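Engineer: The sequence and its predicted three-dimensional model are supplied below.
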Amino acid sequence: MMRDRRIRVLIVDDSAMVRKVLAMGLGSDKRLEVVGTASNAGSARQQMEELRPDVVTLDLEMPHMDGLTFLRSYMATSPVPTVVISSLTRESGEVVMRAMEAGAVDIISKPSLGVGEGLPAIMSDVCARVAAAASARPTFPGSGAVAPMRQPDASEGWVHAIGASTGGVQALSRILPLFPPTTPGIVIVQHMPVGFTAPFANRLDAICQMRVCEAVDGDLVLPGVVLIAPGGLRHMELVRSGGGLRVRLFHGDPVCYSRPSVDVLFASLARLAGRSCAASLLTGMGRDGAAGLLEIRRAGGRTFAQDEATSVVYGMPLAARDLGAAEQILPLDDIPGRMALAATAERSSRRMAAAAQQ
């Protein structure tokens, strides 16, 4: 998105110190202009009406009206792209998930260090994510009901992979329930901070036909199971284990500013699964996953990317499109069906090859 002015940011936090640190950090970025700060929902609502910010940064723990209730109130009437920055998220993943479901486009956990030490150290990342949020759609598109897919028994040796970032919580919450319990194993990298992926997996597990878990080192990729890479500290790749595939979690530098990185997961699939995988790159800022998706396509796998109209942030899928990494650019709701068809086609091809040999 081209802009002829700076992105207008409203900071909402009950801590005067946090407001000061955020205002200084965000104000030092040439892309951003802090137009106001508020310590509570009442003041924030008034300033939102007067100042018309492009982005709101929001604490979840505030007096009188908590941040989650406030978020829901303005998303229902006058939605504004919102980045949640709250210490509460480190203790309560359930609140984080509710905030994302209510329309927040990104979540940042306040560091465990004192605000004066920890927050300035991550301000570069905070600025980038606030800037990206300005181009996000504040309400998730395509919220109508979608019928679950029908799919035959899982293709032996097949694996699905998905990468997502900003907006991915909403996207995955929408499409994963569509996959039937007979679906081949799904492995996912969703960019999230430490401590958030386990509660996210638990919420998905409650609404999905497949079993959804936060991945543990050594987990086997099995039909009917979704494995989500733990957020923040380690990369996730797949390694060969007998006749199947197993998760390997390992420490390493960020790739495309991300850890876990979609590129790392996708590259391992290209090496090991080749033609026996389908991968999709969903909404998110940056380029993570685009190069890995291209590797999968070159190895013979099936590759898809989410289209601009249904993406909250059209960054990662755009990078994949520009690289020629995705064989098809699809609306979000079409992606599960295309992935399922890829697995079904592979199974039919194997049956025909086996019959020809008899």
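Structural biologist: Now that the structure is in, tell me what you want to look at.
Engineer: CA atoms for contacts and neighbours, from now on please.
Structural biologist: OK.
Engineer: What segments of the chain are strands?
Structural biologist: Ranges of strands in the chain, per DSSP state E, are 7-12, 32-38, 55-58, 82-86, 106-109, 159-164, 186-190, 211-214, 225-228, 235-241, 244-250, 277-281, 302-306, 328-330.
Engineer: The second one relative to strand 7-12, how many degrees between them?
Structural biologist: Looking back up the chat, that one is strand 32-38. With axes from the mean of the first three to the mean of the last three CA atoms, to 10 degrees defining the directions, strand 32-38 sits at 30 degrees from strand 7-12.
Engineer: tell me what strand 32-38 is packed against?
Structural biologist: Applying 3 or more CA pairs under 8 Å, 6 or more residues apart in numbering; DSSP states H and E, one finds that strand 32-38 makes contact with strand 7-12, helix 16-27, helix 41-51.
Engineer: Contacts for that strand, please.
Structural biologist: The list of residues contacting strand 32-38 from outside it, by CA atoms under 8 Å, 6 or more residues apart in numbering, reads 6-14, 19, 23, 26-27, 44, 47, 51, 53, 127, 131.
Engineer: just to revisit the earlier point, how about the helices and strands packed on strand 32-38, which one is nearest T166?
Structural biologist: strand 7-12 (18.0 Å; CA to CA).
Engineer: In terms of secondary structure, what does the closest one contact?
Structural biologist: helix 16-27, strand 32-38, helix 41-51, strand 55-58.
Engineer: Make a markdown table out of these and add mean neighbour count and distance to H64.
Structural biologist: As requested, these are arranged in a markdown table below (neighbours: other CA atoms under 10 Å; distance: least, CA to CA, whole Å):
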| stretch | mean neighbour count | distance to H64 |
| --- | --- | --- |
| helix 16-27 | 18 | 16 |
| strand 32-38 | 20 | 13 |
| helix 41-51 | 15 | 8 |
| strand 55-58 | 27 | 15 |
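Engineer: got TSV for the ones you listed, with distance to A320 too?
Structural biologist: Converted to TSV, these look like this (distance: least, CA to CA, whole Å):
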stretch	distance to A320
helix 16-27	30
strand 32-38	27
helix 41-51	36
strand 55-58	27
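Engineer: and the comparison structure, right after this:
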Amino acid sequence: MMSIQVYVVDDSAVVRQTIMHLLEGDPELELIGSAPNPLLAKPAIEKRPPDVLLLDIEMPGMDGLTFLRQIMDSSPIPTVICSTLTTDGSRMALDALAAGAVAVVAKPRIGLKQFLEESRRELTQTLKSAARARPRRVSAPVAGPASTAAAAKAPAAVLHALSVNKPVVIGASTGGTQAIESVLTGLPADCPGMAVVLHMPEKFTAMYAQRLDTLCAMRVKEARDGDRLERGQVLIAPGGRHMQLRKAAGQYFVAIADGPPVNRHKPSVDVLFRSAADCAGRDALAIILTGMGDDGARGMKAMHDLGARTVAQDETTCVVYGMPKEAVALGAVDRVVPLHHVAENIVAFDARG
């Protein structure tokens, strides 16, 4: 079996040496080169593109985010960001994901060598997972229904008066930050209420929701327990907590609660989808986007069997065709569509009445 070829760009000699030592102990990974900054790394990467790039952000000559954007604009390479600037909930981490990074690993400013050695298993697994991704060129959101963003948001009082009788639930993982942004920025302000689960760590989701709120015509917020699903609003499940859909007095709400991981994830897409099957049945639309693993597939099958509409992102436009693939294999999917057609499927679902 061919080993996964890794290239490291980090201005710390300690980091480069430690990574080399860590990878030497894993037969599935091979370090093919390293550089202290992007200017030196660029010609080497162009000559011999690695399977995965491990990239710092703070470096002399050119910062890692600028380099990442250049890579994703020309010849995308699966990239893992490893930086002291990407601590939990930092805007820099979200900027890296938005720029096309597959994953983000936060490293401490002190005790770095010890941290990397203790995190050997997590880091090597992240690199292996990232290598299976197929990153796409990242471009600015296309002008569309949400191009005027906040200025186009309908007054909350108007939308609150419109009942949500057809909820939309969405699940995503690897590559999902960009995919969800692509879908939501293509929607008008008066779409049905949506509940979204994205595999994202605690503290990241609040800032991610704030970012989307500035880009979308719909209002976007991190969900709180008891929030009502309203037209024109998207609720993002908080990292580290499960989100379920509930129905009372003819209205839909979300329940946010702790609990063990499901399919190794918390929040879990399956938890949301199964709850939507229980309380919404055939009235709901479920969408599964890019992601590794099978979370959401069985929950979508439960929805499908009860008559809900189900849509999966196609393989060509997925960063990782894992979750959609598993849902398709289970016979849980009505339609398989490219990412740029997902928004129109939501609009069409709403228009059916």
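Structural biologist: Received the coordinates, thanks. Model, not experiment: these values are computed from the prediction.
Engineer: now, of the strands of the first structure, which is deepest in the fold?
Structural biologist: When you average the neighbours per residue for each of those (mean count of other CA atoms under 10 Å), strand 277-281 leads with a mean of 30.
Engineer: In the second structure, which residue range corresponds to it?
Structural biologist: Strand 277-281 of the first structure corresponds to residues 284-288 of the second structure when matched by TM-score structural alignment.
Engineer: Redo the strands of the first structure as TSV? Include distance to G289 of the first structure.
Structural biologist: As requested, the strands of the first structure are exported to TSV (distance: least, CA to CA, whole Å):
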stretch	distance to G289 of the first structure
strand 7-12	27
strand 32-38	27
strand 55-58	26
strand 82-86	23
strand 106-109	18
strand 159-164	7
strand 186-190	9
strand 211-214	20
strand 225-228	15
strand 235-241	13
strand 244-250	17
strand 277-281	7
strand 302-306	10
strand 328-330	15
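Engineer: Between those, which one is closest to C256 of the first structure.
Structural biologist: Closest approach to C256 of the first structure among the strands of the first structure is made by strand 235-241 (12.0 Å; CA to CA).
Engineer: helices or strands up against that closest one?
Structural biologist: Contact analysis of strand 235-241 of the first structure by 3+ CA pairs under 8 Å, 6+ apart lists strand 244-250, helix 262-272 as its packing neighbours.
Engineer: Can you state the mean residue-to-residue distance of the shortest one versus the second structure?
Structural biologist: Spelled out, that is strand 244-250 of the first structure. Compared with the second structure after fitting, strand 244-250 of the first structure deviates on average by 2.0 Å (mean CA distance after the TM-score superposition for the first structure).
Engineer: May I see the helices and strands packed on strand 32-38 of the first structure organised as CSV, with distance to A99 of the first structure added?
Structural biologist: CSV is the format used below for those (distance: least, CA to CA, whole Å):
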stretch, distance to A99 of the first structure
strand 7-12, 15
helix 16-27, 20
helix 41-51, 15
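Engineer: between these, which gets nearest to I175 of the first structure?
Structural biologist: Closest to I175 of the first structure of these is strand 7-12 (CA to CA; 31.5 Å).
Engineer: Could you point out the residues of the second structure onto which that closest one aligns?
Structural biologist: Against the second structure, strand 7-12 of the first structure falls on residues 4-9 (TM-score structural alignment).
Engineer: ok so, going back, I'd like the helices and strands packed on strand 235-241 of the first structure laid out as CSV, including distance to H191 of the first structure.
Structural biologist: What follows is these, written out as CSV (distance: least, CA to CA, whole Å):
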stretch, distance to H191 of the first structure
strand 244-250, 15
helix 262-272, 9
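Engineer: What count of nearby residues applies to the aligned residue in the first structure for D227 of the second structure?
Structural biologist: With TM-score structural alignment as the criterion, the equivalent of D227 of the second structure in the first structure is D219. Close neighbours of D219 of the first structure, defined as other CA atoms under 10 Å, add up to 15.
Engineer: Contact partners for D219 of the first structure?
Structural biologist: Here D219 of the first structure is in contact with R246, V247, R248 (criterion: CA under 8 Å, 6+ apart).
Engineer: Nearest to I329 of the first structure among those residues?
Structural biologist: For those, with I329 of the first structure as the reference and CA to CA as the criterion, the closest is V247, at 28.1 Å.
Engineer: okay but the closest one is in contact with H235, surely?
Structural biologist: No: look at V247 of the first structure against H235 with CA atoms under 8 Å: they stay out of range, at 10.2 Å.
Engineer: Please enumerate the shared neighbours of the two.
Structural biologist: Contact criterion CA under 8 Å, 6+ apart; residues shared by V247 of the first structure and H235: none found.
Engineer: corresponding residue for R129 of the first structure in the second structure?
Structural biologist: Match for R129 of the first structure (TM-score structural alignment): T126.
Engineer: what separates that match from D295 of the second structure, distance-wise?
Structural biologist: Between T126 of the second structure and D295 of the second structure the computed distance is 18 Å (CA to CA, to the nearest Å).
Engineer: what's the answer for Q5 of the second structure, then?
Structural biologist: The gap separating Q5 of the second structure from D295 of the second structure is 28 Å, by CA to CA.
Engineer: repeat for C318 of the second structure
Structural biologist: Note on C318 of the second structure: its distance to D295 of the second structure, by CA to CA, is 15 Å.
Engineer: out of these two, which sits in the busier spot?
Structural biologist: Comparing C318 of the second structure with D295 by other CA under 10 Å, the one with more neighbours is D295, at 28 against 24.
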